[in-house]
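>>> Build me a model from this:
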Amino acid sequence: MPKNIEKNDDAGNGHSSKEREAYFHNPEYRKKVARRNALMQRIYLGFLAMILLGALGIGGIMLYLSQDLPSLEQLENPKPELATTVYSADGKLLSKYFLKNRTSVPLDSISVYARQALIATEDVEFYDHWGFNSRRFVAAMIENIITMRSRWHGASTVTQQLARNLYLTHDRTVSRKLKEFLTAIQIERTYTKDEILWLYLNTVYFGSGAWGIEAAAWTYFDKPAIDLDVAESAVLVGTLKSPRDYDPVREKENSLARRNLIIGLMAKAGFLTEQEAETEKAKALVTHFTSVTDVGDAPYYTEYIRRQLKQEAKKYGFDIYRDGLTVYTSLDTRMQKYAEDAVAEHLPWVQDQFDKDWRWPTSLKNDVIRESPRFQELREQGMTEKEALAKLKNDKEWLRKLLLKKTAVEVGFIAIEPATGHIKAWVGGKDFRKDDYQYQFDHVWQARRQPGSTFKPFVYTAAIDAGIPPNYQLLNQPLVIKDDDRIWTPENSDLESGGLTTLRDALKNSLNQVTIRLVNESVPPSKIIEYARRMGIKSPLDENYSIALGTSVVSPLELCSAYSTFANNGVHVEPVSILRIEDKFGQPIVTYKPDRAKALDPETNYVMVSMLKGVINGGTGVAVRSRYKFYEDAGGKTGTTQDNKDAWFAGFTPQLAAVVWTGFDDERIKYTSMKYGQGARASLPIWANFMTHCYADPELGLQSRYFKKPAKVIGIPISSRTNLPADANDNDAYIEYFTEASWKQYQSSLNNYSNFNRLDTLGGNRTARAIPIAPPQKKRGEGQF
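You can find the predicted model right below:
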């Protein structure tokens, strides 16, 4: 047989003729071949078994790891901790409440440059993979194996990073990497690419306490994320690698270099041209940093809001620190600024006047030292009281600071829109931050002090509503009152007395003696309390005669609420601070509507408004007109409490009511003189400056308006000299206003008496407990209310 044919046969069956011949004729060869074939079969079966065991092992590992993976519900409803944001009525961000300063916003509310910077830097193939970049991952794993790292790292995609941020730990282990891989795949199956990008940008940490790009934009640049430009977007994305190392405020050089690198990557990815990139790189790095610990605007007010939200959380089941609520409030930041400016302008003058006159009584100074924590510590260490006092008195700097804190003039200011009850401005104290701590005691709603003569309008309102005319006359003379088993003699603030005085003039000039006579004759304390309650006073009130002079404590908040009733035609509207609460998706949780109630008849209310206008037009509040040139239609009342401890001014226009209190936290400390410490000097200027600026601001729309007189109110010219009807052209004539009931009483008195001096037909509580006495001889300024 030819050789070439023999070779073809060998090629055809895979064995040469010699091998076939040996196999059939040589038993040893056959055994050898059998052993070889058996070995190959065992190798093949072993290989198959290894593949199967490997698959089972990997499957087991995957099954084991999958037990800790997020459920489908968790994937579809991720719950990152979101900050609650608080907005003013004019759309300004006031504050945030959070454990993590994170605010969620829609993708279309995030600058496109921020999205491009993230993709160019972290995952340029983001839109082309399914959550896992196999090429980059395998390369990273090979590097980890070669370098024998115990803490593995890899080229994670944006989706993998999101999986880690939302559901996993940041441990660099093989198991965590595998979990990250599996979770990323599930995320890709659950969300679109844009939704993944939205979730990522709203959850990642940008440093300085800012979670999510919206919080970061406000923290570093004082603007929303939608307004970020190319350079600012690159800065923020740059912090993601290391928020500490690339902090644009503290590590400006590092941040600038990182920013420019990212701008270059954006150009490489095709998001920018080379020329655009060079232009952006040339820009200076400018930040407008706001610390996460910044108290924000109107800090006393937002703290009040926070406490209200904590109460509402129990009712509606939300978490104000995690659920990403949006809270819309009634405050107007423009009015708030005018209020803060008015306080800042006037309070230093009051403080300066006080400091010039104040002298510490030795006994009071010793009491203050004994009350200090440091004194208590020294006593606990074994010092005697005498030794501890001596040691602390020798520490001049410590003692100076202690006494300065005690003698700091404090303030409470609040403004309310009467028609709606909306709180528009709120200053709870001189400074929310005092020294190195937050001084959060709020003098608007937490402080309750004697209101002094600002409480008198409730007395006169009860009288007018009972049909007593505003020109009804009472003696402006001292009288002895037996009240709650004590005998006392009320005095006017100037220690002077006079003859018969109308109720209008008594309120205008804040005469204590006439007010108490009115209470004694016609308006018992129970009636005063009834009317105060109707109009908004909620604090406990003592049912005694001295309540007429403002001896029961109230807060500025409730006093302003009550005075708003005068401005709102006798309708009381409960103060409103929160307008609406929405969840993180913008769906309303609750909307608040004002609670309204008729407190006074419109006729009674108008007569009282006319009397309170008299206080400003020519009474104790005349400085509003004469000194501060505020000429809008307004009413109000000054108040100065006994021994000059508290100074008040409460006033209103048809569109705005406001109350000011100034004084000291320690009631043992008081103003030293009426020259600066009475309501007209210590508090009225703040009210007048606030109102003047509000009405001068065209954006606020507070146009000049007048209190509307009800049709049933009767206006008659009255002679201020004779208290009889007069010609409107008489020099001493003024227009007096009457309700129908008081007009009938006045007419009856004219018919029954030739001279309208007393209105005995009105009856009242005439008892032998009130008797005229000669005025005592005292120095001016003592025993004032």
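>>> When you work out contacts or count neighbours from here on, use the C-alpha atoms and nothing else.
Noted.
>>> can you map out the strands along the stretch 651-785 of the chain?
Taking DSSP state E, counting those that start in this stretch, the strands of the stretch 651-785 of the chain run over residues 657-663, 714-719, 733-738.
>>> Mind listing what's buried along the second one?
Buried residues in strand 714-719, defined by neighbour count with 16 or more other C-alpha atoms under 10 Å: 714, 716, 717, 718, 719.
>>> Can I get those residues in TSV including distance to residue 423?
Below are the buried residues of strand 714-719 laid out as TSV (distance: C-alpha to C-alpha, whole Å):
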residue	distance to residue 423
714	34
716	37
717	38
718	39
719	41
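>>> State the pair within those that is farthest apart.
Across the buried residues of strand 714-719, the longest distance by C-alpha to C-alpha is 15.8 Å; it joins 714 and 719.
>>> show me what contacts residue 462?
523, 527, 528, 531 (C-alpha atoms under 8 Å, 6 or more residues apart in numbering).
>>> Can you give me the distance of the third one to residue 134?
It stands for residue 528. With distances taken as C-alpha to C-alpha, to the nearest Å, residue 528 is found 82 Å from residue 134.
>>> Compare these two (neighbour count), which wins?
Ranked by neighbour count (other C-alpha atoms under 10 Å), residue 528 and residue 134 place residue 528 first, with 26 against 12.
>>> ok so, going back, need the strands of the stretch 651-785 of the chain in JSON lines with distance to residue 637, can you?
Listed next are the strands of the stretch 651-785 of the chain as JSON lines, based on distance: least, C-alpha to C-alpha, whole Å:
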{"stretch": "strand 657-663", "distance to residue 637": "10"}
{"stretch": "strand 714-719", "distance to residue 637": "23"}
{"stretch": "strand 733-738", "distance to residue 637": "19"}
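>>> quick one more, to check against the first:
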Amino acid sequence: MKANEKAASGTDKQKKKKKTPSSPASKFTLAVIKTVFVILISLGCVVGGVLGGAVLGYIKTASPITPDQLEMTKVTFIYDKDGKEMTQVKGGENRILAEHSEIPDNMRHAFIAIEDSRFKKHSGVDKKRFVGAALSYILKFGNADYGGSTITQQLVKNITGNTDSTVKRKVQEAWQAIDLEKKMSKDQILDNYMNRINTGLGCWGVQAAAKKFFNKDIKDLSLAECASIAGVTKSPGTYDPTLSEKSKAANKERQKIILDEMLRQKYITQNEHDEAVAEPLKVYKGTSEGAKKSNNVQSYFEDYVLTQVKNDLMKKYNLSSNNATIKLYNGGLKIYTTQDSNLQKIMNEEFTNPKNFTANEKISNPDMQAQAAMLVMDPTTGQIRGMYGAYGEKKANFTLNRATDMKRQPGSSFKPIAVYGPAIDLGIITPATVIDDVPVYLDKEHPTTPYPRNAETGVYEGLLTIRRAIQKSQNVVAAQVWMNLLGAQNSINYLKKVNIDRSKEGYVSMALGGLNEGVNPLIMASAYVPFDNKGVYLEPISYTKVTDDKGNVILDKKTDQKRNIAYKETTAFLMTSMMRDVVTNGTASISGGLGRGSLGTVKNSSGKVIPTAGKTGTTNDTYDKWFVGYSPYYVGATWYGYNYNKTLKGQEVYQALNLWNKVMNRAHAKLEPKDFSQPQGLVKKTICIYSGKLVGPYCSGDPRGNAIKTEYFAKGTEPTDTCNVHVLAKVDTSSKDIYGRPLLANPFCPPSLVKEKVFIKRPVPYLPKSPLKGSLSLTIKDWIYQLSEEEYCTKHGKGATNVIPPNNPATPSQNTGNSSSGNTQNGNNGSPSKPTNSGGTPSDSSNSGGNLDDIIP
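The predicted model follows:
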């Protein structure tokens, strides 16, 4: 029974199976599912492999962030001699580096709260945000709006500048961020980020924003101000509060969002939050002092110092011009200049004052207007205190700076450094050396034409000491000293000592300032420094040091400054002593009709006279006017002229002196009178100013007045002989020679007509070929006082008009002897002919400028 039942049961199961067979559709569906599942798994493996390979490829081709890339472009600062900020120099970005210690915690927390709340926990990539951003990217087919970048990733993007919206960029950025986190601390990353980001239009970094928005240093910002700056970086054009009232309101709204996040993330308390939200957003409406200056045109001084620093960077560190420029404009350097800002302000005001350039009132074309330039130095340090390079306001950067870059003829202002200083230093001449200022013929190509001439009036002074020759600025004396006593090579050698190379200009016109290559106020001021600095030449410098953004000194100009002894201390004193006469009684003592007394005299605000010395300069046809003058405090060189050759007339001939005087009076306003230092090694002697020798018995009787003067000498160069120029003679006052001079009395002259008078007798006779009378261009001023030797009265006596018996009492009495003071005369007894107006030798006549001397009113 049981066996049957089992059999029946098995039969029933079989019957049931037969009753529910699988349909074809079901089988097909099942097969498709299985196939698709296999395919998907296979595709997944393939896609996964492809994606994995792609990601691996992206990572392999990504470059890690290098230390050089972490360097940021930073603002370079320029300071004056007192450490006051003059300007900021920006390259492509206005960025002021903020150190970690300067950044307040509120600023750090504001950025973390709004930009990357898990910044302190992740390793460069926030996995949750990264996955969210990836899903958003996939689901929206590449148009993701989910921000997945961490602060570290944003820093990478700012460093690389890569903003492509591609998977490759995001993968590489993530890898670079992770790599960067291994090399830098969180603080370093956050500091770099805050110093690098765009914090407003024209602003990079939080410090620049603090200055721009609130005119504060970052360390002084409030919580609300920190949140305000943190809110700008999302969209500077929208949230920069300085742009408009609309952007200011938008910034205030975003500020609250950031403060809410800071509260939520427990960086601040409820009370701090509420106070910050309630704090009015007071945006600075002006411009910070440094930023204000940086937006203006650079001054002539700033142009110059930037050029000097760049050149020195190239030289010291072997940089290319381009790399030196990048370092200069983007390196966050601090340049400590030598500028005296008060003096520079004075110069700015005087050179932009139309009253000092009245000739320009009727000239509208700037290229045709009168120009001027000036440079002022401290003679004890060689430091440039101020400069101005043109007339009027400076309107562009790196325009022509006439104070440092032009090349113009210096005229007679060149004589002290090319002739007199060297000759005094070598002991060839003394201030008392007498040179006969008479027509000379030093142009070999025109041997019958007097060359050089003294001035447009053609006046010759006759016997003249070096002191008086400098005071009156006589060309003939300078030319004779240079050619007959000093020599071209000595002149060239001494010019090299003051950094002027004229090795190819060994001709007489060089002695008078007629040069192939001209000079500028910088060259002239620095060349005069030794006269004001015990004979020591100092390289003119515009800065003392340059530091990098970390405070390390990279250029030390004071240490590298070149200096050398140009003259003996006694030479410097003697030259200064003689050039003091120029400003008290010489060519710089004029008032120019300006009603201010001597333009070479400087007074302080109390009316006390500050001792000064200097030399004027005038070139051919009065195209250029110069004055190089100095006090114990400053050396200043001023030039006035036009861009083209135009003769200066009227008041314009005084404008170089006028500008110098105005600047120097104001520069010395608060300074007390101080005399030039007097060194050891000097002696004083009482001498005759027409012989340069010790006083003789007749010097006090000179018909022009007392010829006796006390003079300084370097010890060992003082005269020892007695004057032999003044002689005593009996003359017949009724008998004259062709020049109007009384003739010697003979034994037959009536006693009532015979008088005993003092005359001069030239140590070296000068015999003109034709009479001088009536020829103004050949007037010799002392000719009338010269004894008409061996010419006797022709009116009295019979047959003895030119014969003097032995021991005749009419024979002139005189002292004899040779002078140790260097009496010199040209020795040319040839007849002078028509003079020339050329200041240089004819072969140099094409040169602009030349060497016509200063005109004495």
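>>> residue ranges for the strands of the stretch 201-350 of structure 2, please.
With DSSP E, counting those that start in this stretch as the criterion, the stretch 201-350 of structure 2 has strands spanning 203-204, 334-337.
>>> closest one to residue 195 of structure 1 among the strands of the stretch 651-785 of structure 1?
strand 657-663 (48.4 Å).
>>> what range in structure 2 matches the closest one?
Matched against structure 2 by TM-score structural alignment, strand 657-663 of structure 1 falls on residues 635-641.
>>> mean distance, that stretch to its aligned residues in structure 1?
Once superposed with structure 1, the aligned residues differ from stretch 635-641 of structure 2 by a mean of 2.0 Å; criterion: mean C-alpha distance after the TM-score superposition for structure 1.
>>> Spatially central residue for structure 1, please.
Most central in structure 1 under C-alpha atoms, centre = their mean is residue 302, positioned 1.1 Å from the mean C-alpha point.
>>> Residue 649 of structure 1 belongs to a strand?
Yes - counting by DSSP: H, G, I helix; E, B strand; the rest coil, residue 649 of structure 1 is located in a strand.
>>> re earlier: which stretch among the strands of the stretch 651-785 of structure 1 comes nearest residue 760 of structure 1?
For residue 760 of structure 1, the closest of the strands of the stretch 651-785 of structure 1 is strand 733-738, at 17.9 Å, according to C-alpha to C-alpha.
>>> Which elements pack onto the closest one?
With contacts defined as 3 or more C-alpha pairs under 8 Å, 6 or more residues apart in numbering; DSSP states H and E, strand 733-738 of structure 1 has these neighbours: helix 602-618, strand 714-719.
>>> returning to that earlier point: tell me which of the strands of the stretch 201-350 of structure 2 sits most buried.
Using mean count of other C-alpha atoms under 10 Å, the stretch among those with the largest mean neighbour count is strand 334-337, at a mean of 26.
>>> Quick one: list the elements packing against it.
Applying 3+ C-alpha pairs under 8 Å, 6+ apart, one finds that strand 334-337 of structure 2 contacts strand 76-79, strand 543-547.
>>> how about the last one: buried residues?
Applying a neighbour-count criterion of 16+ other C-alpha under 10 Å, the buried positions in strand 543-547 of structure 2 are 543, 544, 545, 546, 547.
>>> follow-up on the earlier one: can you redo the helices and strands packed on strand 334-337 of structure 2 as CSV with distance to residue 35 of structure 2?
Below are these laid out as CSV (distance: least, C-alpha to C-alpha, whole Å):
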stretch, distance to residue 35 of structure 2
strand 76-79, 70
strand 543-547, 74
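>>> Which among those is found nearest to residue 447 of structure 2?
Of all those, strand 543-547 sits nearest to residue 447 of structure 2, with 51.2 Å by C-alpha to C-alpha.
>>> The closest one vs structure 1, average offset?
With structure 1 overlaid, strand 543-547 of structure 2 shows a mean distance of 4.0 Å (mean C-alpha distance after the TM-score superposition for structure 1).
>>> Tell me the first helix or strand C-terminal of that strand.
Per DSSP states H and E, strand 543-547 of structure 2 leads on to strand 553-556 as the next helix or strand towards the C-terminus.
>>> How much space separates residue 374 of structure 2 from residue 402 of structure 2?
In this view, residue 374 of structure 2 and residue 402 of structure 2 are 8 Å apart by C-alpha to C-alpha.
>>> Report the buried residues of stretch 584-596 of structure 1.
Taking 16+ other C-alpha under 10 Å as the criterion, stretch 584-596 of structure 1 shows residue 584 as buried.
>>> just so I have it, where are all the helices in the stretch 51-200 of structure 1?
Per DSSP state H, counting those that start in this stretch, the stretch 51-200 of structure 1 has helices spanning 72-76, 112-122, 134-147, 158-167, 174-190, 193-203. These are given in chain order.
>>> now those helices in TSV, with distance to residue 243 of structure 1?
Supplementary listing: the helices of the stretch 51-200 of structure 1 in TSV, determined by distance: least, C-alpha to C-alpha, whole Å:
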stretch	distance to residue 243 of structure 1
helix 72-76	27
helix 112-122	15
helix 134-147	24
helix 158-167	15
helix 174-190	22
helix 193-203	14
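>>> and residue 41 of structure 1, which of the ones you listed is closest to it?
Per C-alpha to C-alpha, nearest to residue 41 of structure 1 of the helices of the stretch 51-200 of structure 1: helix 134-147, 32.9 Å.
>>> contact partners of the closest one?
For helix 134-147 of structure 1, the surrounding residues in contact (C-alpha under 8 Å, 6+ apart) are 152, 153, 154, 155, 156.
>>> ditto for stretch 346-356 of structure 2
360-361, 372, 386-388, 390-393, 655, 658-659, 662-663, 666-667.
>>> And for stretch 153-167 of structure 1?
Taking C-alpha under 8 Å, 6+ apart as the criterion, the residues outside stretch 153-167 of structure 1 that touch it are 69-70, 78, 80, 119, 122-123, 126, 131-133, 136-137, 140-141, 144, 170, 172, 180-181, 183-184, 187-188, 196-197, 199-200, 203-204.
>>> Likewise for stretch 664-680 of structure 2?
With C-alpha under 8 Å, 6+ apart as the test, stretch 664-680 of structure 2 has contacts from 343, 346, 532, 569-570, 573, 602-606, 608-611, 631-632.
>>> how about a cut-off of 6 Å?
Outside of stretch 664-680 of structure 2, the residues within contact range by C-alpha atoms under 6 Å, 6 or more residues apart in numbering are 343, 602, 603, 604, 605, 610, 632.
>>> Show me which positions of it end up buried.
Going through stretch 664-680 of structure 2 with 16+ other C-alpha under 10 Å, the ones that come out buried are 664, 665, 666, 667, 668, 669, 671, 673, 676.
>>> gap between the spatially closest residue to residue 720 of structure 1 that is not a sequence neighbour and residue 633 of structure 1?
In space, residue 720 of structure 1 comes closest to residue 732 once its chain neighbours are excluded; the distance is 5.5 Å by C-alpha to C-alpha, 6 or more residues apart in numbering. Between residue 732 of structure 1 and residue 633 of structure 1 the distance, using C-alpha to C-alpha, works out to 22 Å.
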